[in-house]
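Undergrad: From the sequence below, what's the structure:
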Amino acid sequence: MPAPFLDADARHPLTRLDGEPHVQTVQLARVIDHPNIEVGDHTYYNDFDPVADHAARIAPYLYAGAPERLVIGRFCQFAHGTRFITSSADHPKRWFSSFPFAMFNHEVLDLYREEFARGRDTVIGHDVWIGHGALILPGVTVGNGAIIGAGAVVARDVPGWSVVAGNPACEVRARFAPEVAALLDRLAWWDLPLAEIRALVPVLASADVDALAAAVARLRPGR
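TA: Reported below is the predicted structural model:
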């Protein structure tokens, strides 16, 4: 029986040429069980070091019951060192001192309760590639199809289908012309059944705009 095109249930989706699973690569939806993290199928993460808790590795400041969430789309690709610094890592910035006294003495917790409840969700779209060692800071939204360069520090929202790099991360270029990006948004291939995605791979693994337009007309005629 042939192997499935993609297996959303596999903990390790990547198989080496010798047939053994690449244990450093995991599908995050299969290894993360955290009430504040939502991960779409086929999103993978690679780490060179052993990982006991993938939620703590990629989002080290996000605790169960925090006021913010980390929402990650489908078919994302996260390199070693990808980190999401969520809102719970923030310190008061509007006040005269940023020191979080209430964390160490609960007698003053009431003074900090409103500030600690200001969590902003971090949202990563579909088909987003985040390079080695990139940091995504609190409350950022990354659009579909964006590429985050290695070592980038992303403090602002990232437009879909763009490439950003640097510290602070800035847009280097758009990946595609606006009309092509619009076609990709209409196609939203990540929401299609796997059989249809498999049939689309010759288009997705190309830069053939005519083939892309034809796929959109065939698969999303009224969209």
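Undergrad: CA only for contacts and neighbour counts going forward, please
TA: Will do.
Undergrad: ranges for the strands of the chain?
TA: Ranges of strands in the chain, per DSSP state E, are 25-27, 37-39, 44-46, 70-72, 77-78, 83-84, 122-124, 129-130, 135-136, 141-142, 147-148, 153-154, 162-165, 170-174.
Undergrad: so which of those strands gets nearest Pro60?
TA: Comparing the strands of the chain by their distance to Pro60 (C-alpha to C-alpha), the top pick is strand 83-84, with 7.6 Å.
Undergrad: Residues contacting the closest one, please?
TA: Arg57, Ile58, Ala59, Pro60, Thr122, Gly133, Ala134, Leu135, Ile136, Leu137, Pro138 (C-alpha atoms under 8 Å, 6 or more residues apart in numbering).
Undergrad: any idea what sits nearest the third one, other than its immediate chain neighbours?
TA: Going back to what we said before, that points to Ala59. Phe84 (4.9 Å; C-alpha to C-alpha, 6 or more residues apart in numbering).
Undergrad: how many other residues sit next to that neighbour?
TA: Number of residues near Phe84 (other C-alpha atoms under 10 Å) recorded here: 23.
Undergrad: Repeat that for Ala155.
TA: Ala155: 17 neighbours (other C-alpha under 10 Å).
Undergrad: same question, Ala52
TA: Neighbours of Ala52 (other C-alpha under 10 Å): 9.
Undergrad: got it, and Ala199?
TA: With other C-alpha under 10 Å as criterion, Ala199 counts 10.
Undergrad: State the distance from it to Ala215.
TA: As for Ala199, its distance to Ala215 is 10 Å (criterion: C-alpha to C-alpha, to the nearest Å).
Undergrad: structure for this one too, so we can compare:
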Amino acid sequence: MKPDVSKIYPRMNDNTICYLKNIIKNPNIIIGDFTFYHDFVDPKGFEKRNVLYHYPVNHDRLIIGKFCSIACGAKFLFNASNHTMSSLSTYPFPIFPEWDENVLVAEAWDNKGDIVIGNDVWIGYEAVIMAGVHIGDGVIIGTQAVVTKDVPPYAIVGGVPAKKIRKRFDDSVIDILQEVKWWDWDIDKIRENLQAIRSADLRRLQEVVTENK
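TA: I've put the predicted structure just below:
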């Protein structure tokens, strides 16, 4: 049976896992193919319960790549969760028009930009990703980690605030994986070479890239 990226629930008789791309309605949330979210109650509530302080007035985006695994309770906290630190007061005066009707609401917080997640990223249970953070391909984020800074490809991070525990692979392996980018292959090619991906057969993955040049 060929994988069907158009499904909401990819597993038969299992409504706890959904392909996020097929349930998102907000145009500022961009999800790659086969990225899934697991939730013990209802994964279809992801946009409301997990993407927080994501107000249209700020125009910030959540961008998540392909083949990511997002565990229950993971949260993405956007810029409007911040209070400005450039003012003498952290009180968000701009969100209350009775103080000054001419001030823009978005001036109440410091804008750190989009949250960008790479491909093949595993985000652990109840992890929190803060506004402006960029996470590279192949990263693993530990349970209940709070990620406040960018994470390089294929790093494992954990803790509060999250810190790098170690690299998943040697730099030479990471370089090959970043060149191969198997997640961008078509479905048939991934299926044909799935054993090579799962068994870390880098030579075969490089051969596939060479064959298609």
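Undergrad: Just the TM-score for the two chains, thanks.
TA: After superposition, the two chains reach a TM-score (TM-score structural alignment, normalised by the length of structure 2) of 0.92; 212 aligned residues with a C-alpha RMSD of 1.9 Å.
Undergrad: wait, which of the contacts of strand 83-84 of structure 1 is closest to Val163 of structure 1?
TA: Ala134 (12.9 Å).
Undergrad: List the contacts of the aligned residue in structure 2 for that closest one.
TA: Under the alignment (TM-score structural alignment), Ala134 of structure 1 pairs with Ala127 in structure 2. Going by C-alpha under 8 Å, 6+ apart, Ala127 of structure 2 touches Gly73, Ala74, Lys75, Ile141, Gly142, Thr143, Gln144, Ala145, Val146, Val147.
Undergrad: what's the most distant pair in the residues you listed?
TA: So, those by C-alpha to C-alpha: farthest apart are Gly73 and Val147, at 14.4 Å.
Undergrad: Save the contacts of Ala127 of structure 2 as TSV, and put in neighbour count and distance to Ile197 of structure 2 too.
TA: Shown next, in TSV, are the contacts of Ala127 of structure 2 (neighbours: other C-alpha atoms under 10 Å; distance: C-alpha to C-alpha, whole Å):
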residue	neighbour count	distance to Ile197 of structure 2
Gly73	22	28
Ala74	25	26
Lys75	22	29
Ile141	29	21
Gly142	22	23
Thr143	18	25
Gln144	20	28
Ala145	22	27
Val146	23	29
Val147	25	28
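Undergrad: Surely Phe40 of structure 2 touches Cys18?
TA: No. Contact criterion C-alpha atoms under 8 Å: Phe40 of structure 2 and Cys18 do not qualify, at 11.3 Å.
Undergrad: neighbour count winner among those two?
TA: Cys18 (24 against 11).
Undergrad: Can you check which of the strands of structure 1 gets nearest to Asp210 of structure 1?
TA: strand 170-174 (19.4 Å).
Undergrad: Which residue range of structure 2 does the closest one align onto?
TA: So strand 170-174 of structure 1 sits over residues 163-167 in structure 2, by TM-score structural alignment.
Undergrad: Now the matching stretch on structure 1. Mean distance?
TA: Taken over the aligned residues, the distance from stretch 163-167 of structure 2 to structure 1 averages 0.6 Å (mean C-alpha distance after the TM-score superposition for structure 1).
Undergrad: ok, and for that stretch, which residues are buried?
TA: Using 16 or more other C-alpha atoms under 10 Å as the burial criterion, the residues of stretch 163-167 of structure 2 that qualify are Lys163, Lys167.
Undergrad: The counterpart of Ala150 of structure 1 in structure 2 and Ile129 of structure 2, how far apart?
TA: Using TM-score structural alignment, the partner of Ala150 of structure 1 in structure 2 is Thr143. Counting by C-alpha to C-alpha, the separation of Thr143 of structure 2 from Ile129 of structure 2 is 12 Å.
Undergrad: try Ile174 of structure 2
TA: Between Ile174 of structure 2 and Ile129 of structure 2 the computed distance is 23 Å (C-alpha to C-alpha).
Undergrad: Comparing the two, which residue is more hemmed in?
TA: Neighbours per residue, other C-alpha under 10 Å: of Ile174 of structure 2 and Ile129, the larger number sits with Ile129, 27 against 18.
Undergrad: thought that one was touching Gln144?
TA: No. Ile129 of structure 2 is beyond contact range of Gln144, at 10.0 Å (criterion: C-alpha under 8 Å).
Undergrad: Compute the number of surrounding residues for Ser97 of structure 1.
TA: By other C-alpha under 10 Å, neighbour count at Ser97 of structure 1 equals 10.
Undergrad: Apart from its neighbours in sequence, what residue is nearest Lys163 of structure 2?
TA: Val157 (5.2 Å).
Undergrad: returning to that earlier point: could you measure from the counterpart of the residue nearest to Ala59 of structure 1 in structure 2 over to Ile176 of structure 2?
TA: Structural alignment (TM-score structural alignment) places Phe84 of structure 1 against Phe76 in structure 2. Going from Phe76 of structure 2 to Ile176 of structure 2 by C-alpha to C-alpha gives 30 Å.
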